[in-house]
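Chemist: task: produce atomic coordinates for the following.
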Amino acid sequence: MSQLIQIITAQEPDVRNRSLDAFCRSATLDELLAECAALDRFRRQSDNLYERVRALFFLYAIYRFHIPLKAGLAPGGLVPFDGYDNLLKRRFEEAIDLFLAAPLSDATASALAEAYRRLGFQTLANQVRRSVRSVRGNQWMFRIGHPADQPLRVREELYRADDKMTRWQGEKSSAPTRGEDISPPHPVTPSSPYLFPILHEATPVRMDLSHSGWSDIFFLGMDYPEGARVLNVSIDLAVRGQGDGKPRPPVESFFRVIDQPILRLVSVDLGAVAEITSLAEVFDFAKDYLGL
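Modeler: Take a look at the predicted model:
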């Protein structure tokens, strides 16, 4: 059996906790390629989520950090365009098959590393999605086939323009800074001369206290269940020496209806603005920094 597969599947801590780096440093290029082939077969056949994810990240690390350092690897090289296209479209399995079929070079090793890394995170994300979907109260999110099926609605009061609110006076060239009014970056039209009411929400920050201070509980639970016990706490915060010093909910969000058929996301902390013009973009979390 492959030595790296033994590390993944072993129950004995002395074997399971062996360093991947130590093995790869002493292995030859041919030995690493043989291990990669075995790991790729293993991750396709295994029914165990933890084993699949760990095999994927082993493959990423080997192709990214170790194979490029071995003597005998062709420098440079060409990456199959179809594989690159599939990588951009998040079709990682197809991209990996195309990269594996191409001659091994520094370029294809880099492409394989990126494809394996993204597939590892996609595998974890799919499992989280299945877990969320299994909760009865969340199932409505996965049953929407048309915008009219969306059960969430904006309260009627938020559609009423408030003539007591300050009218927008002009353009702003950049995202607001902390303390600035979050107003739409376009003038209010004559048909809607006043701003709509703002809904303000504030919530404590959630902290998961685990055996190591902080860990990815989802992945830790598969590898070390005893260490995945966690205490979930909600915490208000205050900055020492500023203001009245009293803790308050640190996570704030503001919601307001605007006079355009778009969703505009504005982050004060990131100094970023994103405008969403289609429903598909709502779920394209990788498009910008504000998707999540």
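
Chemist: going by C-alpha atoms from here, please, whenever you check contacts or count neighbours.
Modeler: Noted.

Chemist: SS state for I96?
Modeler: helix (DSSP: H, G, I helix; E, B strand; the rest coil).

Chemist: what sits against it?
Modeler: 83, 112, 115-116 (Cα atoms under 8 Å, 6 or more residues apart in numbering).

Chemist: 10 Å instead?
Modeler: 40, 83-84, 86-87, 108, 111-116, 119 (Cα atoms under 10 Å, 6 or more residues apart in numbering).

Chemist: next, the structure of the following sequence, for comparison with the previous one:
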Amino acid sequence: MAETLIDVITSGSADRRDRSLESVCEKASLAELLNACAQLDRFRRTSDNLYERVRALFFLYALHRFILPARPGFPAQGLIPFDGYIRLLDRRLEEALDVFLREQERAGPSDSLSSALAAAYHKLGFQTLAHQVRRSVRSVLGNQWMFRAGHPGDQPLRIRPELLARATPASPFPVLRERTPVRMDLSHSGWSDIFFLGMDFPEGARVLNISIDLGVHGRDAAPQPPVEACVRVIDEPVLRLASVDLGCRADITELSEVFDFARDYLGLLKAAVIAAGVVPPGMEGSEARLHDLLVQVIGPGLGLEVVSRVGGIPKGSRLAVSTTLLACLISALMRATGQARSLSGPLEEDERRLVAARAILGEWLGGSGG
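Modeler: Just a heads-up that it's a prediction; the model follows:
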């Protein structure tokens, strides 16, 4: 190859940098492509530039997924080491890559092995971005404690006494209700403001948004904030999550289930509970019990119910519903646990910024990557 892929990534010239991978690799031989992969892998391990590392990872993903298998003479069959596959499932991606690359060096490249390498590089690219989001959110004043709390005894949050007050022992606990408008993008950025795309093309991340309420003409008297989150204490020692729109509910009793976003359709609510600090992100992978955490935050024999509703807004509405819902849920949970000064009314500016930072974390925890 007359020009290395590393040159494309590191070039300061837009004409050289902003080109498709296919155009650069079009005339390269199989041997040249394999050599380019080896160079890129060494480069992404040593570069201290986040953008360069991530772009190299996605180049490697595309090379192994699309470009190498299409080359004449590329072996179609090969073995995928089982221990590498297990590491891939466990998200120990660097270890998985080392296993797959050793096998490629030993047995030669193959379509099968490239599929495994592509999966690992792809996941590692997003994992690298997610770690950067965590570091960024952690740097915001007021968030550091969440990443240090690894035991229920470290949890400083307590449910506000107003939410524990009820008229009689048989009465339900009060409901805290948060309502939020949605976002309309006037500049139609086509999602070019999403993290990493914004790094690649910062000019495209300049967007103009407005907050809007919604209503149905002829049905509603006036537009209303369509996104809603409700929080209340319940008489069961569980974390109850429910989505009205999805018709989905779960009573969670194990801490590990809170971090299992693929288990059900409640990943966004789980991400909000974590990002709000009710279940601190520092507890992921610990042997702590959710029961002990609920006792610390709420009290013995009590639990927490979190319910979301987005007013029937369809998917693909371009109204940033997932981000708005996360912010709404996080705001409600922060109010409920005393992280906001007031139970009602607008948030203070420092609280709004904290919610925004945590909503970004929640996007990546929940998998939407916004």
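
Chemist: in a markdown table: the contacts of I96 of structure 1, plus secondary structure, neighbour count and distance to S26 of structure 1.
Modeler: What follows is the contacts of I96 of structure 1, written out as a markdown table (DSSP: H, G, I helix; E, B strand; the rest coil; neighbours: other Cα atoms under 10 Å; distance: Cα to Cα, whole Å):
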| residue | secondary structure | neighbour count | distance to S26 of structure 1 |
| --- | --- | --- | --- |
| D40 | helix | 18 | 21 |
| G83 | helix | 25 | 31 |
| Y84 | helix | 20 | 31 |
| N86 | helix | 17 | 34 |
| L87 | helix | 21 | 31 |
| T108 | helix | 25 | 22 |
| A111 | helix | 24 | 24 |
| L112 | helix | 27 | 22 |
| A113 | helix | 23 | 20 |
| E114 | helix | 20 | 24 |
| A115 | helix | 27 | 25 |
| Y116 | helix | 26 | 23 |
| L119 | helix | 22 | 27 |
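
Chemist: the residues you listed: which two are farthest apart?
Modeler: Taking Cα to Cα, the two most distant members of the contacts of I96 of structure 1 are D40 and Y84; they sit 19.2 Å apart.

Chemist: against L50 of structure 2, how distant is S187 of structure 2?
Modeler: 28 Å (Cα to Cα, to the nearest Å).

Chemist: let me redo that: A357 of structure 2
Modeler: For A357 of structure 2 relative to L50 of structure 2 (Cα to Cα), the value is 20 Å.

Chemist: neighbour count: these two, which is higher?
Modeler: Legend: neighbour count by other Cα atoms under 10 Å for A357 of structure 2 and L50, higher for A357 (21 against 15).

Chemist: which bit of structure 1 covers the helix or strand hosting the more buried one?
Modeler: Taking DSSP states H and E as the definition, A357 of structure 2 sits inside helix 349-366. Here helix 349-366 of structure 2 fails to align to any part of structure 1, judged by TM-score structural alignment.

Chemist: now do that helix: distance to the chain's middle.
Modeler: Taking Cα atoms, centre = their mean, to the nearest Å, one finds helix 349-366 of structure 2 lying 11 Å from the centre of the chain it belongs to.

Chemist: in which helix or strand does V306 of structure 2 reside?
Modeler: strand 303-309.

Chemist: whereabouts in structure 1 does that strand align?
Modeler: Under TM-score structural alignment, there's no match for strand 303-309 of structure 2.

Chemist: tell me what that strand is packed against?
Modeler: strand 176-180, strand 227-234, strand 239-243, strand 248-252, helix 267-275, helix 290-297, helix 321-336 (3 or more Cα pairs under 10 Å, 6 or more residues apart in numbering; DSSP states H and E).
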